[in-house]
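>>> predicted coordinates and the sequence they were generated for:
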Amino acid sequence: MKLGFNLLLWTSHVTDADWPTIEKLQATGYDGVEIPMFEGDVAHYEKLGKRLAAAGIKSTGIGVMPGGGKNAISADKAERAAALEHLKWLINCTAAIGGDIAAGPFHQPLGEFSGAGPTVDEIARCAEVHRAAADYAAPLGITLAVEPLNRFECYFLNSAAQAANLVKQVGASNYGYLYDTFHFNIEEDSITAVIPETIKQITHVHISENNRGVPGAGHIDFQSVFNALKQSGYDGWMTIEAFGAALPGLAAATKIWRPLFARYEDVYQHGHTLMRTGWDRAR
């Protein structure tokens, strides 16, 4: 089991200025960090990767499907081709930091809705784009983890069953889905029952409280999640994803209108203790 922390709590683009934060996470006991990949070139991430490697810090990458002519479920062939090129960029950036997982909701642009659920054609188009991306990622040692989001953020992929079915349609050994406690707390009848049901398709895990704040301070029963993951044989990353109001653009995207914690230390220190002790107790 590897414990990680998503740097989106502090920044949407990691630079040298964020290194003190990374050092604090390492000192707390995290095995690695999740690097937001929304901009920049591969050379930028290669530089970051060298510094991470020198410090003995592992990493994963996370990105989105940005829209603006890039959409993996679009009926427009050019938009799907652009979506694939974007995914190749995300994969290359993840390889550049030495990461093993490229994760995120890279199926449709966030906040776009059709007024209905996904169509059979949209699912088939997404599977085709993601299959090509997985083929590209395989020689680089990268596993893709597509992320279902709750119904208020997207319409294409909301549930564990939908995600597992998409993974089966893609049919690549290095392609799975990202299990996120925040989204499934909204969408699933049971956030634990879906774990054994879809464990073969889970390639990444996000630990996130019901209000996106301090893990363990809300109402999600994380111990039951740890129990289900361990019982099902999961042994990948468990990465905390939390958000604050410090970054206006990110706060607007994640709908964080009020302070959710007093100190950043409360999030990453309590979060690490929650995951480490919870996993050790899991049975």
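Nice, thanks for sending it over.

>>> contacts and neighbour counts: CA atoms only from here.
Fine.

>>> so how far is stretch 106-115 off the chain centroid?
16 Å (Cα atoms, centre = their mean, to the nearest Å).

>>> same question for stretch 223-235.
18 Å.

>>> which other residues reach that stretch?
1, 2, 191, 192, 193, 195, 196, 199, 278, 279, 282, 283 (Cα atoms under 8 Å, 6 or more residues apart in numbering).

>>> switch the cut-off to 10 Å
The contact list for stretch 223-235, computed with Cα atoms under 10 Å, 6 or more residues apart in numbering, reads 1-2, 181, 191-200, 202-205, 207, 216, 222, 236, 238, 274-283.

>>> just the buried ones among those residues, please.
Neighbour counting by 16 or more other Cα atoms under 10 Å classes 181, 191-192, 194-196, 198-200, 202-205, 207, 216, 222, 238, 274-276, 278-279, 282 among the contacts of stretch 223-235 as buried.

>>> I'd say residue 213 and residue 254 touch.
No. Using Cα atoms under 10 Å, residue 213 is not in contact with residue 254; the gap is 11.6 Å.

>>> residues shared between the contacts of the two?
Residues touching both residue 213 and residue 254 (Cα under 10 Å, 6+ apart): 242, 243, 244.

>>> can you lay out those as CSV showing distance to residue 60, neighbour count and secondary structure?
Converted to CSV, the shared contacts of residue 213 and residue 254 look like this (distance: Cα to Cα, whole Å; neighbours: other Cα atoms under 10 Å; DSSP: H, G, I helix; E, B strand; the rest coil):
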residue, distance to residue 60, neighbour count, secondary structure
242, 16, 27, coil
243, 18, 28, coil
244, 21, 22, coil
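
>>> who touches residue 192 in this structure?
Applying Cα under 10 Å, 6+ apart to residue 192 gives the contacts 181, 184, 185, 221, 222, 224, 225, 226, 227, 228, 229.

>>> and which of these is nearest to residue 111?
The nearest member of these to residue 111, counting by Cα to Cα, is residue 184 at 17.7 Å.

>>> and for the closest one, nearest residue in space, chain neighbours not counted?
Distances taken as Cα to Cα, 6 or more residues apart in numbering put residue 191 closest to residue 184, at 5.8 Å, once the chain neighbours are dropped.

>>> let's bring in a second one:
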Amino acid sequence: MKNPIGLQTAYWSGTNPKQNIHQIIRLTKAAGMDIIELKAADFVSLSALERSDLRKEIKQAGLCITVNGTGLRPQRDISSSNIEVHKAGIRHLKYMIDLCKEMGAIYFSEIPYGLWNTKPEGKDVAEIKKIRTENAISGLKEVAEHAHKTGVILCMEIVNRFEQYIVNTVDEGIALCQAINNENCKLLLDTFHMNIEEDYIPDSIRKASEQGCLGYLHLRESNRRIPTGKKKSNIDWSAIAKVIHEIKFNGPMVMEPFVLSQSPSAESVSLWRTIKEEEDIKGLVTDEKDGADYLRNL
């Protein structure tokens, strides 16, 4: 695959010693990446001058930027029926889009249609889901229009049933895109989540593309490891590569592995064992380089 290959900064979260953003930039480049995917915590709290310096540093390393992480919270939830909370969600997402523009990121992704790691607050799931979806569509129309004006592409990540309930499948994501009806609102498809929810990942990627909804991809194995081709896999990477070629998709492909049990996100992603030792910085770089090489040669 000839697509630009990237790595999310969260991959390095939990190393010992801890890596700062400047070290992460160097390690990401050393792993052979084209893209560094920033989390909101990497840049939101910085001053405008510090963000400018960070953007320059990343550019000098020869890397492009994508951003993953909406920063939505219960007090700023766009799917809420509480009008003040709903409006706060809209304001926050527009602010994040402005920061993405400031950082030079074309793609801004995660779950803008609701909160991560939530379950329905009642027994009538269908009705709750309907109301939450309608609220999200109403707010995201305004957010997507702001994205269009700024030139940022809002990519709604489709996650599995254990992490969200409003949108879990590509079909539901396409319906959400079509309801929002803005060319700057697309989908982020993730092979880990798709392996749980889709019948056949390549067909779902093709369908999203045919409907004009494919933004970019997150790539990882069914256990959230790095795809390297060195072991048998539950995911048919060759078939995914084939459909990518057939639909002529040239967008980003970002690896988002979770392998460090000391990561702050280990509990939230249910990583209850050590996949990679936290001190093995060299091994982390080698694994990512192997992954990038494998994907490029598919």
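Received the coordinates, thanks. The model shown is predicted, which means the values in this text are computed figures rather than measured ones.

>>> returning to that earlier point: from the contacts of residue 192 of structure 1, list just the buried residues.
For the contacts of residue 192 of structure 1, buried by 16+ other Cα under 10 Å: 181, 184, 185, 222, 224, 225, 226, 227, 228, 229.

>>> residue 213 and residue 254 of structure 1: who's more crowded?
residue 213 (23 against 15; other Cα atoms under 10 Å).

>>> helix or strand: which one has the more buried one?
For residue 213 of structure 1, there is no host helix or strand (DSSP states H and E).

>>> contacts only, for whatever residue of structure 2 lines up with it.
Aligned counterpart of residue 213 of structure 1 in structure 2: residue 225 (TM-score structural alignment). Contact partners of residue 225 of structure 2, counting by Cα under 10 Å, 6+ apart, are 192, 219, 255, 256, 257, 258, 259, 275, 276, 287, 291.

>>> what about the last one, neighbour count?
A total of 25 residues lie near residue 291 of structure 2 under the criterion other Cα under 10 Å.

>>> now do the fourth one
Applying other Cα under 10 Å, we find 24 other residues in the vicinity of residue 256 of structure 2.

>>> one step back: among the contacts of residue 192 of structure 1, which lie within helices?
Judged by DSSP state H, helices contain the following of these: 181, 184, 185, 222, 224, 225, 226, 227, 228, 229.

>>> what's the match for the fifth one in structure 2?
If I follow you right, that is residue 224 of structure 1. Match for residue 224 of structure 1 (TM-score structural alignment): residue 239.

>>> how much space separates that match from residue 264 of structure 2?
Remark: distance between residue 239 of structure 2 and residue 264 of structure 2 (Cα to Cα, to the nearest Å) = 34 Å.

>>> do residue 20 of structure 2 as well
Applying Cα to Cα, the value for residue 20 of structure 2 to residue 264 of structure 2 is 14 Å.

>>> how about residue 48 of structure 2?
Taking Cα to Cα, one finds residue 48 of structure 2 at 26 Å from residue 264 of structure 2.

>>> for residue 60 of structure 2, same thing?
Separation of residue 60 of structure 2 from residue 264 of structure 2 (Cα to Cα): 29 Å.

>>> now swap in residue 115 of structure 2 and tell me
18 Å.

>>> what does residue 96 of structure 2 give?
22 Å.

>>> who's more crowded, the two?
residue 96 (20 against 12).

>>> hmm, that one is touching residue 41, no?
No. Distance between residue 96 of structure 2 and residue 41: 11.5 Å, which falls outside the contact criterion (Cα under 10 Å).

>>> common neighbours of those two, please.
With Cα under 10 Å, 6+ apart as the test, residue 96 of structure 2 and residue 41 both reach 69, 71.

>>> mind listing what's buried along stretch 268-281 of structure 2?
Buried-residue list, stretch 268-281 of structure 2, by 16+ other Cα under 10 Å: 271, 276, 277, 278, 281.

>>> how about stretch 99-111 of structure 1: buried residues?
99, 100, 101, 102, 103, 104, 105, 106, 107, 108, 109, 110.

>>> between those residues, which is nearest residue 139 of structure 1?
Distances from residue 139 of structure 1 to the buried residues of stretch 99-111 of structure 1, taken by Cα to Cα, are shortest for residue 100, at 11.6 Å.

>>> that closest one -> structure 2?
Aligned partner of residue 100 of structure 1 by TM-score structural alignment: residue 106.

>>> its match: what's it in contact with?
64, 65, 66, 67, 97, 100, 147, 150, 151, 152, 153, 154.

>>> what about residue 45 of structure 2, how many neighbours?
Residues contacting residue 45 of structure 2 under the criterion other Cα under 10 Å number 10.

>>> name the element it belongs to?
Assessed by DSSP H and E, residue 45 of structure 2 sits outside every helix and strand.

>>> roughly how far does it sit from residue 96 of structure 2?
Counting by Cα to Cα, the gap from residue 45 of structure 2 to residue 96 of structure 2 is 12 Å.

>>> would you map the helices across the stretch 1-150 of structure 2?
Remark: helices assigned in the stretch 1-150 of structure 2 by DSSP state H, counting those that start in this stretch are 21-30, 48-60, 83-103, 125-150.

>>> mind reading off the mean deviation between the third one and structure 1?
Put plainly, it is helix 83-103 of structure 2. In the superposition against structure 1, helix 83-103 of structure 2 averages 1.4 Å from its aligned positions (mean Cα distance after the TM-score superposition for structure 1).

>>> got the buried ones among the contacts of residue 192 of structure 1 as TSV, with distance to residue 149 of structure 1 columns?
Shown next, in TSV, are those (distance: Cα to Cα, whole Å):
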residue	distance to residue 149 of structure 1
181	10
184	8
185	11
222	19
224	21
225	18
226	21
227	23
228	21
229	20
